[in-house]
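Participant: Sharing a model that was predicted from the sequence below.
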Amino acid sequence: MSSARVEPIRPIVAPWAPDSWRTRPAVQMPTYPDKGELASCLDELKALPPLVTSREILGLKQQLADAQEGRAFLLQGGDCAETFSQCSSDTITNRLKVLLQMSLVLVHGLKLPVVRVGRFAGQYAKPRSADAETRDGISLPSYRGDIVNSPEFTEVARIPDPRRMIKAHARSAMTMNFVRSLIDGGFADLHHPEFWELGWVEQSPNAAEYQKMVTAIGDAVRFTEILIGRRMQSLSRVAFYTSHEALLLTYEESQTRQVPRADGWFNLSTHFPWIGMRTADLDGAHVEYFRGIANPIAVKVGPGVTPDALLRLIDALNPDDEPGRLGLIHRMGVGRIADNLPPLLDAVRREGRRVLWVCDPMHGNTESTSNGYKTRRFKNIREEIEQAFDLHAAAGTRLGGVHLELTGENVTECLGGARQLTEADLQRDYRSTVDPRLNYEQSLEIAMLIVRKRGGMSDPQGDS
């Protein structure tokens, strides 16, 4: 009897094109009343310049591969849903500041490079639990983000308008242009972290700890430059990448292109698109679209996902087991993560699949208060992150990043934190049109928590 190894028969993969998703069931998609106007807007979008480059995309994929192996840590954060009105210099600058501050804390505490990915410059679409919203007996189409319609509860505002996709592209381009200008102009210079400070720093309960880190890094930079006799120019700028949930497939298709001297099709509207939990059906349109693009991608994984379903999704989205290609962003909720995450970790580890595990502690912990506000409790967010680190360590896997909804503004949307925000505080400065976000102070607390938690744990796979 021959002992030759028999290779498994690989399934036949159907041909892919940027529009092949149209042959699959598409959920969370608006219905545009004027099909001619939609076609005209899509033609216009296809002719517009891209927002990112394939070189940037491939560079991010390599950094995510490093995070996958424990050589870096992913910090992904930003607004739950951008609005056109928030495309302003102050909003963008403050968002950049808080991400820089958080990354400074992580670099100092983890002794690792931090991959900075913002939920901005394209996060204009949002999934909804129902197609219609009813108030006082009147039903109108749900608000699906500024790229689709307006939040005002009027018939005209809620009609899906395809020209909003062109406006979203323009706002995304403005945001990216300003971010790049700030970074190239020295805003992110590690020699001057005082440029990133927000007004709260002196009054915050975490101020002393943060300032101690800033001082320590500054001293280390100056000492090293004295030793080598020159200024380290590499510390004068950092790489920033964009991400958004690629929900509106008509828009994503219009931005999917081939480029010279690079194989494959790239979604050039963002560096790092992801699939939401509501659109992760293996046979659905979103998975079909995502399987064909060359970007690094991610998928949200909720408590209802089974190990078998997750493995089949991995096979579809990363059949070649490419490093840095696929992130799995688990969002379980503090009360469900201990039961639902370990079977998934065990299955993926047992099958030897290479993925980047990321914790989203926000979406599984949303609740409504007695005074009608949608909120999240800081202690639940904190505890889900802590449990995630412990569960990965127990499973022999690695938590390589976090995915947060946050803002650089002094909002009062999440309960608790260093200032112990209460339900009464929510009405003081609640600005979100969709989901509650961590404010800048709560965001920095999370960064310090990660340092204390991960910094005090040995790497389960021994590579960092």
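Facilitator: Received, thanks. Treat the numbers as computed from the prediction; the structure is a model and nothing was measured.
Participant: Please count neighbours and contacts with C-alpha atoms only from this point.
Facilitator: Fine.
Participant: Just say helix, strand or coil for Thr242.
Facilitator: strand (DSSP: H, G, I helix; E, B strand; the rest coil).
Participant: what's the neighbour count on it?
Facilitator: Thr242 is flanked by 26 other residues according to other Cα atoms under 10 Å.
Participant: Grab the nearest non-local neighbour of it.
Facilitator: With Cα to Cα, 6 or more residues apart in numbering as the measure, Gly118 is the residue that lies nearest to Thr242, at 4.9 Å, once sequence neighbours are left out.
Participant: how far out from the middle of the chain is the helix or strand encompassing that neighbour?
Facilitator: Using DSSP states H and E, Gly118 maps to strand 114-119. From the chain centre to the centre of strand 114-119 is a distance of 8 Å (Cα atoms, centre = their mean, to the nearest Å).
Participant: Just name whatever secondary elements the helix or strand that comes right after that strand is in contact with.
Facilitator: Moving toward the C-terminus from strand 114-119, the first helix or strand encountered (DSSP H and E) is strand 132-135. Helices and strands touching strand 132-135, as assessed by 3 or more Cα pairs under 8 Å, 6 or more residues apart in numbering; DSSP states H and E, comprise strand 138-141.
Participant: List the buried residues for the host helix or strand of Glu441?
Facilitator: For Glu441, the element it lies in under DSSP H and E is helix 440-455. Taking 16 or more other Cα atoms under 10 Å as the neighbour-count basis, helix 440-455 is seen to contain the buried residues 440-451, 453-454.
Participant: Farthest-apart pair in these, please.
Facilitator: Taking Cα to Cα as the measure, these reach their widest spread between Tyr440 and Arg454, a distance of 21.2 Å.
Participant: quick one on the thing from earlier: what residues does the helix holding Glu441 touch?
Facilitator: Helix 440-455 is contacted by residues 98, 101-103, 105-106, 109-110, 200, 204, 206, 378, 382, 385-386, 389, 406-410, 417-418 when judged by Cα atoms under 8 Å, 6 or more residues apart in numbering.
Participant: And for stretch 291-306?
Facilitator: Stretch 291-306 is contacted by residues 16-18, 57-58, 60-61, 256, 264-267, 271-277, 280, 290, 316-318, 324-332, 336-337, 340-341, 344 when judged by Cα under 8 Å, 6+ apart.
Participant: another structure for you, compare them:
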Amino acid sequence: SFTLGGYAALDRVQAWHRASLDALPAGQKYEELVRQIWKTINFMTAIGLDPQHTPQLNQVTLYTSHEALLLDYEEALTRMDSTSGGWYDCSAHMLWIGDRTRQLDGAHIEFLRGVQNPLGMKIGPNYDLDDIRAIIARLNPENEAGRLTLITRFGADKISSYLPKLLRELKSDGSKIVWSCDPMHGNTYQNDYGQKSRKFEDILREIRTFYQIHKAEGTVAGGVHLELTGDNVTECTGGSRQLLDKHLHLNYQTNCDPRLNAEQGVELAFELAEMLHP
């Protein structure tokens, strides 16, 4: 109902992140963007385009994705398409395989090569190029565009050392790859209080470097892979609120990986928008 019932309409842009925008110290900058969207909508209405009756303006298409980690779960939700005869894992639209479970002769690669879903694969700094090439051939033997996304997770301090060669080699191979950046996992650290955390500034720095390297290499930066929540947690440091390690105890909720909170997520979204359209 949220995607098709009008909540996603552009004329409701102020309601989407109202609480987050009000709380952000840099909120005036974001309010200006909202005003620009409103001016555009008012102009479209004036020339006869009603946003309420234009699906492109009041609806969104939502896709789901997760790591195919527990194979018993994935197998139980795998079905054959009766029209095409292809097998699909119905637990998500897109499935990815982690950096630690992508062994060429492992069960995860074997399972994923048999389904027709779009696939992703995480790549960290310890990758072996020949191994990556072999996995690509296994998961996407027809070199189908859009079939395989490589999600790099090098960390802000290492991405410049590891990404350029990977891009050059796979580009020279002619591999049709969608490139995505995971700026979260490579920037995880444990603070003096025993908590896992990530610095907002490192996350943003890795994303910026990712786009800069792709531009330099003549490849396409296809997107980012984030871990965030709409709740006001205190798990990652930095951002407009300048959270420090000593503040994380205020609402540290995660039992696994630290997430960006609502304010940090909105701030990062606007930073990314400015990066793409300076």
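Facilitator: On my side now, so go ahead. All values reported here derive from a predicted model rather than from experimental measurement.
Participant: before we move on, the earlier item: redo the buried residues of helix 440-455 of the first structure as CSV? Include distance to Asn295 of the first structure.
Facilitator: Written out in CSV, the entries for the buried residues of helix 440-455 of the first structure read as follows (distance: Cα to Cα, whole Å):
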residue, distance to Asn295 of the first structure
Tyr440, 30
Glu441, 32
Gln442, 31
Ser443, 28
Leu444, 29
Glu445, 31
Ile446, 28
Ala447, 27
Met448, 30
Leu449, 30
Ile450, 27
Val451, 29
Lys453, 31
Arg454, 28
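Participant: the helices in the second structure, which residues?
Facilitator: 13-16, 18-23, 27-46, 55-58, 71-76, 107-112, 129-139, 159-173, 200-217, 262-276 (DSSP state H).
Participant: Pro183 of the second structure: which of those helices is closest?
Facilitator: When the helices of the second structure are ranked by proximity to Pro183 of the second structure, the top entry is helix 200-217, at 5.0 Å, counting by Cα to Cα.
Participant: In the first structure, what stretch matches the closest one?
Facilitator: With TM-score structural alignment applied, helix 200-217 of the second structure matches the range 378-395 in the first structure.
Participant: Give me the mean deviation of that stretch from the second structure.
Facilitator: Per the superposition on the second structure, stretch 378-395 of the first structure and its aligned residues are separated by 1.0 Å on average (mean Cα distance after the TM-score superposition for the first structure).
Participant: Pull the number of nearby residues for Ala280 of the first structure.
Facilitator: Taking other Cα under 10 Å as the definition, Ala280 of the first structure ends up with a neighbour count of 21.
Participant: Can you tell me what it aligns to in the second structure?
Facilitator: The pairwise alignment with the second structure assigns Ala280 of the first structure to Arg102, based on TM-score structural alignment.
Participant: How many residues are close by the residue nearest to that match when sequence neighbours are not counted?
Facilitator: When the adjacent residues along the chain are set aside, Arg102 of the second structure lies closest to Ile109, with 6.2 Å between them (Cα to Cα, 6+ apart). Each residue near Ile109 of the second structure was counted by other Cα under 10 Å, and the total is 19.
Participant: For Arg100 of the second structure, see how far away Ile109 of the second structure is.
Facilitator: 12 Å (Cα to Cα, to the nearest Å).
Participant: Might you report the residue contacts of the residue nearest to Thr242 of the first structure?
Facilitator: By Cα under 8 Å, 6+ apart, the residues touching Gly118 of the first structure are Gln76, Gly77, Gly78, Phe240, Tyr241, Thr242, Ser243.
Participant: what do you get if the cut-off is 7 Å, keeping everything else the same?
Facilitator: Contacts here follow Cα atoms under 7 Å, 6 or more residues apart in numbering; on that basis Gly118 of the first structure touches Gln76, Gly77, Gly78, Tyr241, Thr242, Ser243.
Participant: and the third one, what does it touch?
Facilitator: So that's Gly78 of the first structure. Contacts for Gly78 of the first structure (Cα under 7 Å, 6+ apart) come out as Gly118, Arg119, Phe120, Leu404, Glu405, Leu406, Thr407.
Participant: Taking those residues, tell me the two that lie furthest apart.
Facilitator: Checking the contacts of Gly78 of the first structure with Cα to Cα, the most distant pair is Phe120 and Leu404, at 12.1 Å.
Participant: how close does the counterpart of Arg12 of the second structure in the first structure get to Val201 of the first structure?
Facilitator: For Arg12 of the second structure, the aligned position in the first structure is occupied by His192, per TM-score structural alignment. Computed with Cα to Cα, the distance linking His192 of the first structure and Val201 of the first structure is 15 Å.
Participant: Leaving out chain neighbours, which residue sits closest to the residue sitting nearest the centre point of the second structure?
Facilitator: Centrality entry for the second structure: nearest residue to the mean C-alpha point is His225, 2.1 Å, by Cα atoms, centre = their mean. On the basis of Cα to Cα, 6+ apart, the spatially nearest residue to His225 of the second structure that is not a chain neighbour turns out to be Asp182, at 4.7 Å.
Participant: And for the one you found, the neighbour number?
Facilitator: Burial measure for Asp182 of the second structure: 25 neighbouring residues, criterion other Cα under 10 Å.
Participant: Next up, the contacts around it.
Facilitator: For Asp182 of the second structure, the contacting residues are Ile151, Thr152, Arg153, Val224, His225, Leu226, taking Cα under 7 Å, 6+ apart as the criterion.
Participant: corresponding residue for the first one in the first structure?
Facilitator: Yep, that's Ile151 of the second structure we're talking about. Aligned against the first structure by TM-score structural alignment, Ile151 of the second structure finds its counterpart in Ile329.
Participant: Only the buried subset of the contacts of stretch 291-306 of the first structure, as a ChimeraX command please.
Facilitator: Paste this into ChimeraX to select the buried members of the contacts of stretch 291-306 of the first structure, with burial taken from 16+ other Cα under 10 Å:
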select :18,57,58,60,61,256,265,266,267,271,272,273,274,275,276,277,280,290,316,317,318,324,325,326,327,328,329,330,331,332,337,340,341,344
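Participant: Can you tell me which of the contacts of stretch 291-306 of the first structure end up in strands?
Facilitator: Using DSSP state E, the members of these that fall in strands are Thr256, Phe266, Asn267, Phe272, Pro273, Trp274, Ile275, Leu326, Gly327, Leu328, Ile329, His330.
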